[in-house]
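# My questions are about this predicted structure, shown below with the sequence.
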Amino acid sequence: MATGTEPHPPSSAGAQGVRDRSRATIAAGHLRTDRWWLAPAGTAAGLLAFVVYSTWRAFANADYYHAPYVSPFYSPCLAQNCKPMHAGPNWEIFGPWWGLSPALLILIFPLGFRLTCYYYRKAYYRGFWASPPACAVPEPHKKYTGETRFPLILQNVHRYFFYAALVVAGILTYDTVLSFRNEKYEWGHMGLGTLVFLLNITLIWAYTLSCHSCRHIVGGRLKHFSKHPVRYRLWGWVSKLNGRHMLLAWASLVSVALADFYVYLLASGAFDDPRFF
């Protein structure tokens, strides 16, 4: 009696993927009955929304500074066409950047870090490339080469983007410290924007330190943890963060967009920054 799971007959030679002759003969592409497509669809929608927003803000070249806040998309401002700022680093080491937005000079580093991040690889591989779209759901591609060929082989530069991300996080920390000033650059003040910046930098550091590369740098290449108690303790802390890497990736993505949007609202005159003291 046929069970419906016999191997494919020889006539299916040359087939690939789930139709390979070594696989069970099942008419359906998969046997999942749940709404497995919701997760990749939600991931794609979230990432697409951030791409659209960040692209708009990066090319806007306006409304990115309101004393004492500077948008994280534009800090540090490295072009000579940057608006005069006193709230953060203003290193005019490049020319006028041909009239383009100075955000394009700095966003390449945090975006490069996130695009090559292990979680974001999974997110956009599943959400946009369906590789695979979900567990137990086959991908539509006939051939799989992994990250061994161009352009995906460039994912291996993630560890180097991690060092750049540390520098960016340090600069955003400096901007957060300067947010404890008022519009006259006097210390001892706190506004709603200060809390927004504090939340953002906390999540930025948590996401950066939860990176797999950071975990390897802290505790990798050690044969005996007992001989390195300090690194072992740090590795334990980073490992706990690493277990929440997905959550921190999304939270920090939302917080950095929120910080930029808050500065945009202030700079465009939508409202004044509420001051607590």
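Yes, it's here.

# from here on, contacts and neighbour counts on C-alpha atoms
Fine.

# Where do the strands of the stretch 51-200 of the chain begin and end?
In the stretch 51-200 of the chain, the strands defined using DSSP state E, counting those that start in this stretch lie at 65-66, 69-70.

# quick one, which of these is packed in tightest?
Among these, ranked by average contacts under mean count of other CA atoms under 10 Å, first place goes to strand 69-70 (a mean of 30).

# Off-centre distance for it?
Here strand 69-70 is found 21 Å from its chain centre; the criterion is CA atoms, centre = their mean, to the nearest Å.

# Structure two is appended below for comparative analysis:
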Amino acid sequence: MTSTATRPRGARARAAIAARTLRTDRWWFPPLITVVLLSAWLAYGTVRIFMHKWYWVAEYHYLTPFYSPCITDRCVPEASHFGQFLPGWWIIPDAALTLPLLLLFRLTCYYYRKAYYRSFWLSPPACAVPDGHQSYSGETRFPLLGQNAHRYFFYIAVLISLINTWDAVLAFHSPEGFGFGLGNLILVGNVTMLWAYTISCHSCRHIVGGRLKHFSKHPVRYKAWTGVSWLNVRHMQLAWITLGTLVVTDFYIMALAAGWFSDLRFIN
């Protein structure tokens, strides 16, 4: 605030407003919804990860992404693309090779940072609303210093998306030969959305079109950059959509593996 001693001549002093904010809309609603939905998703995911069952449907080669690839010695061999080199202790997730890295990719994502900064940390909860903390240090302290590693987690996320794609392809080849059912549609739909979310990442956009001075001299990269930019505008929507498709895919495969109902088959 400009003091009386340094205030330009003729300028008025700022109004002394006692209210926390002058906003009269429901500015608190989006952060609240974010807290509820993210907490519900984390609760579901945590329970499923440590259930250690109902993740593989041998009849159709369906594998839930929450357990891909399965690398503990209690895993079904067909679900272990890279071997079983971890002990089957309860505290170790069966997909311990991929889950922590995917979590770091999402935690450092530009959209998710905005989401949990505003909702869980209230930093700030909305525009024109004061920060929930007395001081502000940005991302200059541990553990937020690791946020800039997002570009490296992107490369790992691409590799994991390739694994998920391989799982979806394998699901078309059951022990009885080629087959096609509702589970295949769900797996393909999920991996398609995962690819869309991954390549809509801001880091991907920079990799595709960054450091170019003349787009006209690089028509292929410009075309790719245009496509990634179109997805990048929808990065927030894709972030939420993929959380939904992951839960739907996992729940459907869990239900089949548990015998709650049968897969709707179209071929074989």
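Okay, I see it. Note that the structure is predicted; figures quoted are calculated from it, not measured.

# TM-score of the superposition?
The TM-score (TM-score structural alignment, normalised by the length of structure 2) is 0.91; 257 aligned residues with a CA RMSD of 1.9 Å.

# on that earlier part again, which stretch among the strands of the stretch 51-200 of structure 1 comes nearest C135 of structure 1?
Nearest to C135 of structure 1 among those is strand 69-70 (42.0 Å), distances taken as CA to CA.

# Give me the mean deviation of that closest one from structure 2.
Mean deviation of strand 69-70 of structure 1 relative to structure 2 after superposition (mean CA distance after the TM-score superposition for structure 1): 0.4 Å.

# and that strand, which stretch of structure 2?
Alignment of strand 69-70 of structure 1 against structure 2: residues 62-63, by TM-score structural alignment.

# Would you mind measuring from the closest residue in space to V70 of structure 1 that isn't next to it in sequence to G88 of structure 1?
With CA to CA, 6 or more residues apart in numbering as the criterion, V70 of structure 1 has its nearest non-adjacent residue at 6.0 Å, and that residue is Y64. Applying CA to CA, to the nearest Å, the value for Y64 of structure 1 to G88 of structure 1 is 12 Å.

# now do T208 of structure 1
Separation of T208 of structure 1 from G88 of structure 1 (CA to CA): 21 Å.

# Tell me the counterpart of S213 of structure 1 in structure 2.
Under TM-score structural alignment, S213 of structure 1 pairs with S203 in structure 2.

# for F161 of structure 1, same thing?
Match for F161 of structure 1 (TM-score structural alignment): F153.

# Report how many residues lie close to the closest residue to that match other than its chain neighbours.
Ranked by CA to CA, 6+ apart and with sequence neighbours excluded, the top spatial neighbour of F153 of structure 2 is F105, at 5.1 Å. F105 of structure 2 has 23 neighbours, counted by other CA atoms under 10 Å.

# Quick check on T208 and G88 of structure 1: which one has the bigger neighbour count.
T208 (27 against 24).

# what helix or strand is the more buried one on?
Here T208 of structure 1, judged by DSSP states H and E, is contained in helix 192-209.

# Just confirm W260 of structure 2 is within a helix.
No - applying DSSP: H, G, I helix; E, B strand; the rest coil, one finds W260 of structure 2 to be coil, outside a helix.

# Please pull up the equivalent of it in structure 1.
Under the alignment by TM-score structural alignment, W260 of structure 2 pairs with A270 in structure 1.

# Now do that match against H141 of structure 1, distance only.
48 Å.

# and what of F113 of structure 1?
Plainly put, F113 of structure 1 is 27 Å away from H141 of structure 1 if you go by CA to CA.

# and what of G95 of structure 1?
45 Å.

# and if you look at A257 of structure 1?
Distance of A257 of structure 1 to H141 of structure 1, computed by CA to CA: 34 Å.

# And the two? Which one has more around it.
Taking neighbours as other CA under 10 Å, A257 of structure 1 and H141 compare with A257 leading, 18 against 12.

# contacting residues for that one?
Shown in contact with A257 of structure 1 (CA atoms under 8 Å, 6 or more residues apart in numbering): F50, S54.
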